[in-house]
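Q: Here you go, sequence then predicted model.
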Amino acid sequence: MTEQFVSIERAETPLGQRVAIVRFDTGSKANALSQELMRQLTAAARSFEGDADTNAIILTGRADRFCLGMDLKDPEFQTALDLPLNERRQLLQLGPRMCKAWEDLEPMTICAIEGWCVGGGVALAASLDLRVCSRSSQFYIPEIERGLNMSWGSLPRIAGLIGPARTKRLTIIAEQINAETAENWGWVDYIAEDGMAMGKAISVADKIAAMPPVAVRMIKQGIETATKPLNRAVSATDMDQFALMQSSTDHAEGVASFLEQRDAKFTGG
């Protein structure tokens, strides 16, 4: 039987039936995105399809840490290079499908982040409408340091929020930013005290829940249509770019150096 890492509940507030809370916790300190967790998060998002009553959905990870990105130790991920290309492409679609499923939701979505949010966690958070983080939160995209490109359709989403130069600082220079910088850049919308990100997210969700449900969805749809018409076009090849980089010697060196806790020596191979 597959272990369940994702749970769905309703907020315990007067308007709580209009506010859903989705939590994911793998039981590990990293709370990393394994292939199975991505399947479950995709299914959780799609479970709201046809739901006409929910106005807001909050996504959160562990109480002490949102997510440290893709699980590099996941057996499915480790064996991906041994698969035929057609099967590997199917596996690599899990991340993009997960992010797209969350982005396509009609209700407003809020990401409640405590602690670190890394790599794939950043890509997932970028798929939601609003982000709330704790004061000690840190954001970091180390994909390039692992010999990989940033994919899952995340680059246009992130650039749309913080602009091209800051997106390059995050994804090419791999700068780590704190909550205050993230707010100044426009990456997060609200900062809460440590341990209170969920409380702040519920407060924002309650305000949304009090609004006319149909109007909320209409306005969100109008904004999404106006601001993201080219996102899919400019990120259409990033999955295949990822597959190419995954088979490179630079990726092998990036992963080895990470696991061995040493500086990587990239050669362009």
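A: Looks like it came in fine.

Q: Could you use CA atoms for every contact and neighbour count after this?
A: Noted.

Q: Tell me where this protein has helices.
A: Here the chain has its helices, by DSSP state H, at 35-46, 75-78, 85-92, 94-103, 120-126, 154-162, 164-171, 179-185, 197-209, 213-227, 231-234, 238-246, 249-260.

Q: got the angle for the last one vs helix 238-246?
A: Put plainly, it is helix 249-260. For helix 249-260 against helix 238-246, the angle by axes from the mean of the first three to the mean of the last three C-alpha atoms, to 10 degrees is 70 degrees.

Q: Now helix 249-260: buried residues?
A: Using 16 or more other C-alpha atoms under 10 Å as the test for burial, helix 249-260 gives 250-255, 257.

Q: ditto for the first one
A: Burial within helix 35-46, assessed by neighbour count using 16+ other C-alpha under 10 Å, is assigned to 35-38, 40-42, 44-46.

Q: so can I have a markdown table of the residues you listed showing distance to Leu59?
A: Formatted as a markdown table, those follow (distance: C-alpha to C-alpha, whole Å):
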| residue | distance to Leu59 |
| --- | --- |
| Gln35 | 18 |
| Glu36 | 17 |
| Leu37 | 14 |
| Met38 | 13 |
| Gln40 | 13 |
| Leu41 | 10 |
| Thr42 | 12 |
| Ala44 | 10 |
| Ala45 | 10 |
| Arg46 | 13 |
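
Q: just so I know, which of the helices of the chain lies nearest Arg10?
A: helix 197-209 (10.4 Å; C-alpha to C-alpha).

Q: Which member of the buried residues of helix 35-46 is positioned nearest Thr227?
A: Nearest member of the buried residues of helix 35-46 to Thr227, counting by C-alpha to C-alpha, is Ala45, at 21.9 Å.

Q: which residues touch that closest one?
A: If you count contacts by C-alpha atoms under 8 Å, 6 or more residues apart in numbering, Ala45 has them with 101-102, 105.

Q: Put this next to the previous one:
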Amino acid sequence: MTDKILTERDGDIARIIFNQPEKRNAVSLEMWQAVEAALTEFAKDDSIRVLILSGAGGRAFVSGADISKFESERASEAGVANYNATTKRVYDLVEGFDKPTIAQIDGFCIGGGVALSLCCDIRICGKGSNFAVPAAKLGLGYGFEGINRLVNVVGPSFAKEIFFTARRFNAEEARMMGLVNRVVADDQVASAAAEMAAMIGANAPMTVNSVKFIVGETLKDESARDLPACADRVKQCFDSKDYIEGRRAFLEKRKPQFVGS
């Protein structure tokens, strides 16, 4: 473990914080491994309703890979393979996390930061945020899964522009492309992410999590979709105590207290 990755809990909201502000939260292999460990532990905790990913220091979410580590971590074929396998596991864990995930984007979101944010369900950034995937300036290769995530969010034309030009896009351009859900004042990014998390966390967890699962299935090829599992998730919602609580709370004009069962 490393102090460059922090974890926090605030009730039913969990956080993973990239903590290398002196390098705009550029990520080393050691940091990715710590994120993997944190995600694995959080995935076991049924009391978590929302996960927020953020960067420390207020100047960056994640500014990509720590290039100073390239010679020690990614100079050999084996090193590249190990690094790519580790980041793939992290991206898959974030994308496959059972609960809603929010990317709280302060400042720079570059390279691996963009890739990580695309694995989250919701992205909130500040007006001063900047985005870029500079792979073409570094000679890096990007695999199918990462590019596919970007295409699913912004479409093929914008995905090509982002990669072909390798230029920086500002927050308004990111919003226009659909790369982010919401743009807020730079000093309100954390509060906006917390407010969104609280709003999600107050809703029926089984409904929210079933929608996340079903949306994920819609993005798969038709032959790969698990429609029976989708139907089962819907049935579980209607069979739940939370469905009874939701109906009663509505009739009684009070806020429902959902328990996730």
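A: Alright, I've got the coordinates. This one's a predicted model, so the numbers in the text were calculated from it and none came from an experiment.

Q: just to revisit the earlier point, ok, and the most crowded of the contacts of Ala45 of structure 1?
A: The most crowded member of the contacts of Ala45 of structure 1, judged by other C-alpha atoms under 10 Å, is Trp102 (26 neighbours).

Q: Nearest to the spatial middle of structure 1, which residue is it?
A: Leu124 (1.1 Å; C-alpha atoms, centre = their mean).

Q: which residue lines up with that one in structure 2?
A: Using TM-score structural alignment, the equivalent of Leu124 of structure 1 in structure 2 is Leu116.

Q: okay, now the residue nearest to its match when sequence neighbours are not counted: neighbour count?
A: Nearest non-adjacent residue to Leu116 of structure 2, counting by C-alpha to C-alpha, 6 or more residues apart in numbering: Tyr91, 6.2 Å away. Neighbour count for Tyr91 of structure 2, taken as other C-alpha under 10 Å: 23.

Q: Tell me which residue of structure 1 lines up with Tyr91 of structure 2.
A: Tyr91 of structure 2 maps onto Cys99 in structure 1, by TM-score structural alignment.

Q: which residues touch its match?
A: 42, 123-124, 127, 152-153.

Q: Ala63 of structure 1: which of those residues is nearest?
A: Nearest to Ala63 of structure 1 among these, with distances taken as C-alpha to C-alpha, is Leu124, at 17.2 Å.

Q: how close does the match of Tyr91 of structure 2 get to Ala126 of structure 1?
A: Per C-alpha to C-alpha, to the nearest Å, Cys99 of structure 1 is found 8 Å from Ala126 of structure 1.

Q: for Ile219 of structure 1, same thing?
A: Here Ile219 of structure 1 is placed at a distance of 19 Å from Ala126 of structure 1 (C-alpha to C-alpha).

Q: More neighbours: which of the two?
A: Ala126 (26 against 11).

Q: My read is that that one contacts Ile158, right?
A: Yes. Using C-alpha atoms under 8 Å, Ala126 of structure 1 is in contact with Ile158, at 6.1 Å.

Q: residues near the nearest residue to Asp129 of structure 1 once chain neighbours are set aside, how many?
A: Closest residue to Asp129 of structure 1 apart from its sequence neighbours, by C-alpha to C-alpha, 6+ apart: Thr109 at 5.2 Å. Using other C-alpha under 10 Å, Thr109 of structure 1 has 26 neighbouring residues.

Q: Map Thr109 of structure 1 across to structure 2 for me.
A: That one, Thr109 of structure 1, aligns with Thr101 by TM-score structural alignment.

Q: ok, now which ones touch its match?
A: Contact partners of Thr101 of structure 2, counting by C-alpha under 8 Å, 6+ apart, are 50-53, 94, 120-122.

Q: again, only using 7 Å
A: 50-52, 120-122 (C-alpha atoms under 7 Å, 6 or more residues apart in numbering).

Q: out of those residues, which one sits closest to Lys23 of structure 2?
A: Ile52 (20.9 Å).

Q: is it possible to export the contacts of Cys99 of structure 1 to TSV including distance to Arg88 of structure 1?
A: Converted to TSV, the contacts of Cys99 of structure 1 look like this (distance: C-alpha to C-alpha, whole Å):
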residue	distance to Arg88 of structure 1
Thr42	19
Ala123	20
Leu124	21
Ser127	23
Trp152	15
Gly153	18
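
Q: ok, so of the residues you listed, who is nearest Asp240 of structure 1?
A: Nearest member of the contacts of Cys99 of structure 1 to Asp240 of structure 1, counting by C-alpha to C-alpha, is Trp152, at 10.5 Å.
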